[in-house]
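Trainee: I would like to see how this sequence folds:
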Amino acid sequence: MNRQQFSKYLRGSSIPTIQSLRKICDFFGVESEEITLPADQFKALISARERNRKPQSILDDSPAGQRHTRLLENMMLTSSQDIDRYLGDYYYYYLTPSYEGYVSKSFARLSLKEGICYSHFYERAEPGQAMLDGYEIGKFVGIVFLLGERIQIIDYGVHCQRAISQTILYGATKGSFSLLSGITLGIQGRNSRIPFASRIVFERLSPDTPLRSKLDGIGLYPLDSDTISPAIRARLETAGNLNSPHIFSASEN
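Mentor: Presented below is the predicted three-dimensional model:
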């Protein structure tokens, strides 16, 4: 990439292609969703990483820090060897506490890069429920582990790092699969910030469908909408096999 072209990107007189943007992000160690943030938000995000470097290096020098680092590396290595069949695009559905009786239908992409599996989530929120004004499309990035045929995802909001969530899904126990059931744990919209848990269903999408078409399908839908298939609706409404009213569990695949 020549200096003249890069200078045009910095001045805002030219927009990089997807391939060029990926090169820039890889060089600086950031995500494409992060590098397009407003300057003040991007600065705050990078500054937070800078502040975290010193404690992390001190932790790495300790016996406990080295042990935890090895454990995480082994988890990533094991996951990357077994997670290939789950890579790709999905719709995911869950009952949102912000709108009673409504299902959030959102988009997820699981991808592998240099031995680490990443998640990219896109959700459409109503203006009053967006984490930040003007961000009706919420973007979330995270890390994916496959441990004991359970897919575990920890992600955070690109536009608002206060939004951190965890999702655990059943793996495919009978070979091929189209739906994966699980539980997601997060926080309600910006007003109340109430922690909540909800059953969640991932629906595998064809790689032949254009990305724009997939994103056009996301949004909020009534639970009885024709957009929500009976199989997905049943998994969202039906409890798991734990016979306790005090434990919230997922439906098995």
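
Trainee: contacts, neighbours, all on C-alpha from now
Mentor: Will do.

Trainee: how much space between R3 and L10?
Mentor: 10 Å (C-alpha to C-alpha, to the nearest Å).

Trainee: I figured Q66 hits Q56, correct?
Mentor: No - using C-alpha atoms under 8 Å, Q66 makes no contact with Q56, being 10.7 Å away.

Trainee: Which strands or helices does the longest helix along the chain pack on?
Mentor: The residue-count maximum for a helix in the chain (DSSP state H) belongs to helix 39-61. Here helix 39-61 touches helix 63-82, going by 3 or more C-alpha pairs under 8 Å, 6 or more residues apart in numbering; DSSP states H and E.

Trainee: Give me the contact list for the helix it packs on.
Mentor: 59-60, 112, 115-117, 145-147 (C-alpha atoms under 8 Å, 6 or more residues apart in numbering).

Trainee: Please repeat the previous calculation with a cut-off of 6 Å.
Mentor: Contacting residues not belonging to helix 63-82 are listed as 59-60, 115, 145-146 [C-alpha atoms under 6 Å, 6 or more residues apart in numbering].

Trainee: Redo the residues you listed as CSV? Include neighbour count and distance to H159.
Mentor: Shown next, in CSV, are those (neighbours: other C-alpha atoms under 10 Å; distance: C-alpha to C-alpha, whole Å):
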residue, neighbour count, distance to H159
L59, 16, 28
D60, 15, 29
G115, 13, 26
F145, 24, 23
L146, 23, 27
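
Trainee: Nearest to Q129 among those residues?
Mentor: F145 (29.3 Å; C-alpha to C-alpha).

Trainee: list the buried ones in the helix or strand that the closest one is a member of?
Mentor: Following DSSP states H and E, one finds F145 within strand 137-147. By neighbour count on 16 or more other C-alpha atoms under 10 Å, the buried set for strand 137-147 is 137-146.

Trainee: Quick check: buried residues in stretch 8-23?
Mentor: Neighbour-count burial for stretch 8-23 [16+ other C-alpha under 10 Å]: L21.

Trainee: one more to put side by side:
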Amino acid sequence: MYAQSRHITKARTMRTAFSQNLRFLCAEAPSIAQICREIGLNRQQFNRYLSGAGLPSAHNLRRIARHFDVGEADLFTDPDHFAAARHPTTAPKLPAPLLHIGTGFADQARPLRRFLGTYHGYFCTPTWPGQVLRSLIHLKEVDGYVVSHTFERAHASDGSIRQRSTYLGLVAERGGRLCLTERPRNSVGALSETILMPEHPHQISYLQGLVVGVSAGANRRPFSTRTVWVRLEEKRTAREALADVGALPKDSPRLDPKVRRLLGDEVPLSVTLDAYPPS
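Mentor: Now for the predicted structure:
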């Protein structure tokens, strides 16, 4: 009887710790619905975890831990210790070369909270002349930083080009503008820079600006061009949004007319070796 009572008490303690730690992790997210979509969990079941009414299966526990980038066992630790470990009172010291740049991206979750979420990004690139590349961008908060995940997927009908790129980046707000620096997930490839601004101060459905990057073609041409981000509705799943990624003709009916207007007829400004005289 005593052993059974201890087992019940331990299970209750685990549920309480897990629910408090999970609520802590969810506090900075735009919505619980978005978290459920990203992890691929049922909202009703996730609410049971949040309330302490139940614990996830081993499979779901692993999915939750991977999403929040924490250890599975850590989710059951004392909530005070868990919170302190996630947000230490003393910030880690950056190496001197990174100090000036790195601190510029710290503590950006609060000023950029209204921009967190998922977008389709549109821009023209020398890799796809006469077309508009539609990418998928997700902005989320991680330890006070705003982190970007960008996915580009496109292929030519003749098979000559097959583009599959994933980028990770950091976002900061400066002077009412969103400044994004990204690098490819692999070790090859150049950094890209994007500066965005809302169309109106209180409207964030459309963000427009400029991007500077390097084309995905064999010649790896640096270029700059206009870009437009369109915020996606929360009810859209990540899989649905990723299915729409690709290269579209500029006159495609699948292209938002407002995006076409904001991009204009401007051809990307690019640099080639021909632009330099022989030495």
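
Trainee: picking up where we left off before, equivalent range in the second structure for the strand holding F145 of the first structure?
Mentor: On the second structure, the counterpart of strand 137-147 of the first structure by TM-score structural alignment is residues 164-174.

Trainee: Figure out how far that stretch is from the centre of its chain.
Mentor: Averaging C-alpha positions (C-alpha atoms, centre = their mean, to the nearest Å) puts stretch 164-174 of the second structure 7 Å from its chain's average.

Trainee: Relative to the first structure, what is the average displacement of it?
Mentor: Stretch 164-174 of the second structure differs from its equivalent in the first structure by a mean of 0.9 Å after superposition (mean C-alpha distance after the TM-score superposition for the first structure).

Trainee: Contacts for stretch 174-181 of the second structure next, please.
Mentor: Against stretch 174-181 of the second structure from outside (C-alpha under 6 Å, 6+ apart): 169-172, 192-197.

Trainee: ok, 10 Å please
Mentor: Residues from elsewhere that reach stretch 174-181 of the second structure (C-alpha atoms under 10 Å, 6 or more residues apart in numbering): 104-105, 111-112, 115, 146-148, 167-173, 191-198, 201, 207-209, 211-212.

Trainee: Contact partners for the residue nearest to S192 of the second structure when sequence neighbours are not counted?
Mentor: Using C-alpha to C-alpha, 6 or more residues apart in numbering and skipping the chain neighbours, the partner closest in space to S192 of the second structure is G213 (4.5 Å). Neighbouring residues of G213 of the second structure by C-alpha under 10 Å, 6+ apart: 125, 182-183, 189-194, 220-225, 270.

Trainee: Neighbour-wise, give me the winner out of these.
Mentor: Taking other C-alpha atoms under 10 Å as the neighbour criterion, T125 ranks highest of the contacts of G213 of the second structure with 27 neighbours.

Trainee: Average separation of the helix or strand following the strand holding F145 of the first structure from the aligned part of the second structure, please.
Mentor: Sequence-wise, the next helix or strand downstream of strand 137-147 of the first structure (DSSP H and E) is strand 150-157. Compared with the second structure after fitting, strand 150-157 of the first structure has a mean deviation of 0.6 Å; criterion: mean C-alpha distance after the TM-score superposition for the first structure.

Trainee: Would you mark the buried spots in strand 150-157 of the first structure?
Mentor: Residues of strand 150-157 of the first structure classed as buried under the neighbour-count rule (16+ other C-alpha under 10 Å) are 151-157.

Trainee: Next: stretch 208-217 of the second structure.
Mentor: Buried residues in stretch 208-217 of the second structure (16+ other C-alpha under 10 Å): 208-209, 211-216.

Trainee: How about stretch 166-176 of the first structure?
Mentor: Buried residues in stretch 166-176 of the first structure (16+ other C-alpha under 10 Å): 166-172.

Trainee: Just list the residues touching G171 of the first structure, thanks.
Mentor: Residues near G171 of the first structure by C-alpha under 10 Å, 6+ apart: 83, 86, 146-152, 177, 179-182, 252-253.

Trainee: one step back: could you save the buried residues of strand 150-157 of the first structure as CSV and add columns showing distance to A239 of the first structure?
Mentor: As requested, these are arranged in CSV below (distance: C-alpha to C-alpha, whole Å):
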residue, distance to A239 of the first structure
I151, 19
Q152, 20
I153, 21
I154, 23
D155, 25
Y156, 27
G157, 28
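
Trainee: Could I get the full set of strands for the stretch 101-250 of the first structure?
Mentor: 102-113, 116-124, 137-147, 150-157, 164-170, 179-187, 195-204, 219-222 (DSSP state E, counting those that start in this stretch).

Trainee: got TSV for these, with distance to I24 of the first structure too?
Mentor: Conversion of those to TSV gives the following (distance: least, C-alpha to C-alpha, whole Å):
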stretch	distance to I24 of the first structure
strand 102-113	16
strand 116-124	18
strand 137-147	18
strand 150-157	21
strand 164-170	26
strand 179-187	32
strand 195-204	30
strand 219-222	31
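
Trainee: now for these, which one comes closest to A48 of the first structure?
Mentor: Nearest to A48 of the first structure, of the strands of the stretch 101-250 of the first structure and by C-alpha to C-alpha, is strand 150-157 at 14.1 Å.

Trainee: Thank you, goodbye.
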